[in-house]
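>>> Here you go, sequence then predicted model.
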Amino acid sequence: MKKSVLVFVGAALAALLAATPAMAQKKTLAVVVKGLDNPFFTVLGDGCALWNKENPTSEYTCLYTGPASSADEAGEVQIVEDLINKGVAGIAISPSNAPAMATMLKAKAPKMPIMTIDADLGAADKALRKTYLGTNNYDMGVLMAKHLKGLNAKGGTVCMQLGNVAADNINQRAAGFRDTIAGKKGIDRLKGEGGWTEIAGCPLFTNDQIDLANQQMSDVFTKNPKLNAFILVGGWAQFGPSAYAQVTDQVKPKLASKELIIIAGDTLPPQLDALKNGRSHAQIGQRPFEMGHRAPAVLIDLIGGKKVADPLFTGLDECVPTNLDKCPAK
């Protein structure tokens, strides 16, 4: 990372930590996400903010932060390193690049409790954090596969859209999807297993960029007119509802006839609108608000030496056109 960027990140973090005299007197519980440009994390941050509102007399304050762009993996690592150097009370991290975050944590050996939220570290590095709070991401992929098989029992061609290459949560979802379609574990790529084959050029990696996600979808639909399924392992394209509407206009008749199936992760309001309007067939929802709201309490328990379960799963919601009225929009 360039020196000028490091200075900016450090200055911004210092400003956040000293935003008000009251906040400065409190101990900081930091919640660090992959990027502030992702609406999913905005909802997670709302949970952190509500915790502060509900606990005005607490000696702790919840600080929601992260790099401006979800594509800035190095920036997220630097923010966490700065928080460790400043001696905050505890940190909950959603690592964008799990190996890079683990490397930094090994080097710093932080004294405060570290937990992961939304996304975990790799299996070999889990000892670097106390617990994980968030989605069972493997099971999320399993549910996506089950809905696809229920909508198309014959199989066909499929493209998966992923996020960052080194994001453990996204890779777990992909594994759950492939294993369930194939009927056996350890499938790196579908080549006819369960009747499904991944097309050339897929999976796609969005780097958590909304515009790129929509462009990728459009390109795939244009180049593969006989595609049978598109799986958004995360909700990136749908986070740009206008662009997503334009992209799915290309294939609206196929979506209506179920010749093409779209299944996506997350259930933010624009995504449920897409489901309602026939622009997807199922949404597998996480619970980001709960993650942000629970994280401070978990960190306080860890600081106090209490035994905390690992992992702490927040559950999943299966949203389809027939249960939209009961499906939580977050």
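Sure thing, it's come through.

>>> CA only for contacts and neighbour counts going forward, please
Fine.

>>> show me where the stretch 1-150 of the chain has strands.
For the stretch 1-150 of the chain, the strands defined by DSSP state E, counting those that start in this stretch occupy 27-32, 60-65, 90-93, 114-117, 132-134.

>>> Mind putting those into TSV with distance to I79?
Shown next, in TSV, are these (distance: least, CA to CA, whole Å):
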stretch	distance to I79
strand 27-32	8
strand 60-65	8
strand 90-93	10
strand 114-117	14
strand 132-134	19
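
>>> Could you dump those into TSV with mean neighbour count and distance to D219 added?
TSV is the format used below for the strands of the stretch 1-150 of the chain (neighbours: other CA atoms under 10 Å; distance: least, CA to CA, whole Å):
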stretch	mean neighbour count	distance to D219
strand 27-32	24	33
strand 60-65	23	34
strand 90-93	28	33
strand 114-117	25	33
strand 132-134	27	32
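
>>> Second structure for comparison follows:
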Amino acid sequence: MKLKLMAMTALSAVVLAAGPVAAQEKKTLAIVVKGLDNPFFEQINLGCKKWMSENADSEYECLYTGPASSADEAGEVQIVDDLLTRGVAAIAISPSNAPAMANRIRAIAPSVPVMTVDADFLEQDRDLRKTYLGTDNYLMGVKMAEQAAALKPEGGTVCLQLGNVAADNINARAQGFRDTASGEKGIDRLTGQGGWTEVEGCPVFTNDQADLANQQMSDVFTANPDLDAFILIGGWAQFAPQAYAQVTDQVMDKLKSKELIIIAGDTLPPQTQAFRDGRSHAQVGQRPFEMGYRAPDVMIQLINGESVEDPLFTGLDVCNQEDPGFCANN
């Protein structure tokens, strides 16, 4: 009897020890974003967490990470390097500096599946990843231009606010806007085509920083009192609602009369509130939660050698004053 109890005790100890080990041995599906300081990416994190809550018994876990600052392009590359060196089952990357990230992936030549999410590699580097999951960014720019044209049919002076210089997704939106506004393909800068002219000093680049974005808006408004349109290709300035309110207070009369229009990307809660407060005329929103929620399943498909479409678009939500839609209650 004593021996039997000892054996049972030993078995229990093994079982108890096996629990944590098994948890530690879960295979990692990593999502690496441009920066943890951007509330847009927190929505991707929430999607990742939702997937985890629904797949607690899975052999895989969803890991969300990135550099502390969206301006730390080198930090993002290092995180990806570290993850691949440590060993992950698959990785989904939103590259801040697309060429730099592609160069590192090419050098590492990982054996695990690599995909992009939210932002893609440049076209010449897309052989490095299996698929892209996220927004049709060119179409997003098209939608922004359509909203601007509806409000300013004759065109006018415009300033585009972009993010990081080498961010493929942001540059694709800018191209979609310029092509649609001009009625021509491959326009590098609007100089009167379709009635639109980009003012001197624009585009401006925020490096994904909300404080810089708001300062740039204020400076552009001061330097261009007759500006017709300001286009936030991404929602950076609106991510700091207090600062954004102060900046738009400077031009509130013009916004109300539509002498000056503001079109912005994304539809996070502070942004839809700004829209309802009359601090923008249209919002073209992505679906970051869906990106974070779907990415683990796509990575598992890739691990299993299944055929996956490329690209995988997650759709857009358009709000304007005639049809608030998504922005009415969110």
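Received the coordinates, thanks. The structure presented is a predicted model; accordingly, all values stated were derived computationally and were not measured.

>>> still on that earlier bit, of all the strands of the stretch 1-150 of structure 1, which one is nearest G47 of structure 1?
Nearest to G47 of structure 1, of all the strands of the stretch 1-150 of structure 1, is strand 60-65, at 9.5 Å by CA to CA.

>>> how big is the offset of that closest one relative to structure 2?
Compared with structure 2 after fitting, strand 60-65 of structure 1 deviates on average by 0.2 Å (mean CA distance after the TM-score superposition for structure 1).

>>> Just list the residues touching the residue nearest to L316 of structure 2 when sequence neighbours are not counted, thanks.
Spatial nearest neighbour of L316 of structure 2, excluding adjacent residues (CA to CA, 6 or more residues apart in numbering): Q286 at 5.0 Å. By CA atoms under 8 Å, 6 or more residues apart in numbering, the residues touching Q286 of structure 2 are 135, 265-267, 314-317.

>>> one more time with 10 Å, if that's ok
40, 118, 134-137, 140, 265-268, 314-318 (CA atoms under 10 Å, 6 or more residues apart in numbering).

>>> Surely D136 of structure 2 touches G315?
Yes: counting by CA atoms under 10 Å, G315 is a contact partner of D136 of structure 2 at 7.3 Å.

>>> neighbour-wise, which of the two wins?
D136 (21 against 16; other CA atoms under 10 Å).

>>> residue ranges of the strands in the stretch 151-300 of structure 1, please?
156-162, 196-198, 204-205, 229-232, 261-265, 282-285.

>>> With structure 2 overlaid, how far apart is the last one on average?
Using mean CA distance after the TM-score superposition for structure 1, strand 282-285 of structure 1 ends up 0.2 Å from its aligned counterpart in structure 2, as a mean over the superposed pairs.

>>> Give the buried residues for that strand.
By 16 or more other CA atoms under 10 Å, the buried positions in strand 282-285 of structure 1 come out as 282-285.

>>> Can you tell me which of the residues you listed lies closest to A49 of structure 1?
G285 (21.3 Å).

>>> measure the closest residue to that closest one other than its chain neighbours to E54 of structure 1 for me?
Spatial nearest neighbour of G285 of structure 1, chain neighbours left out: D266 (3.9 Å); criterion: CA to CA, 6+ apart. Distance, D266 of structure 1 to E54 of structure 1, using CA to CA, to the nearest Å: 26 Å.

>>> which one of these two has more residues nearby?
D266 (29 against 9).

>>> Isn't the more buried one up against C327?
No: counting by CA under 10 Å, D266 of structure 1 stays clear of C327, with 11.2 Å between them.

>>> Common neighbours of those two, please.
272, 283, 285, 317-319.

>>> Which one of these is nearest to P67 of structure 1?
G285 (24.1 Å).

>>> Please say which position in structure 2 that closest one maps to.
Here G285 of structure 1 is matched to G285 in structure 2, going by TM-score structural alignment.

>>> Please list all residues in contact with that match.
135, 140, 234-235, 264-268, 271-272, 315-319, 326-327.

>>> and the gap between it and G235 of structure 2?
9 Å.

>>> Need the overlap of contacts for those two.
Shared contacts of G285 of structure 2 and G235, counting by CA under 10 Å, 6+ apart, come down to 264-268, 271.

>>> Can you tell me the centre-most residue of structure 1?
D118 (5.9 Å; CA atoms, centre = their mean).

>>> coming back round to it: deepest in the core, which of the strands of the stretch 151-300 of structure 1 is it.
Across the strands of the stretch 151-300 of structure 1, averaging neighbours per residue (mean count of other CA atoms under 10 Å) puts strand 282-285 on top, at a mean of 27.

>>> follow-up on the earlier one: kindly reformat the shared contacts of D266 and C327 of structure 1 as TSV and extend each row with distance to A309 of structure 1.
As requested, these are exported to TSV (distance: CA to CA, whole Å):
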residue	distance to A309 of structure 1
L272	32
Q283	28
G285	23
D317	22
E318	25
C319	28
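
>>> now, among those, which is nearest to R173 of structure 1?
For the shared contacts of D266 and C327 of structure 1, the nearest to R173 of structure 1 is G285 (12.6 Å; CA to CA).

>>> That closest one and P328 of structure 1, how far apart?
8 Å.

>>> any shared contact partners between the two?
Counting by CA under 10 Å, 6+ apart, the residues touching both G285 of structure 1 and P328 are 267-268, 272, 317-319.

>>> count of neighbours near C202 of structure 1?
By other CA under 10 Å, neighbour count at C202 of structure 1 equals 14.

>>> Show the contacting residues for it.
By CA under 10 Å, 6+ apart, the neighbours of C202 of structure 1 are 158-162, 189, 220.

>>> and if we set it to 7 Å?
159-160 (CA atoms under 7 Å, 6 or more residues apart in numbering).

>>> circling back to that earlier point, just the buried ones from the contacts of G285 of structure 2?
With burial judged by 16+ other CA under 10 Å, the buried subset of those is 135, 140, 234-235, 264-268, 271-272, 315-319, 327.
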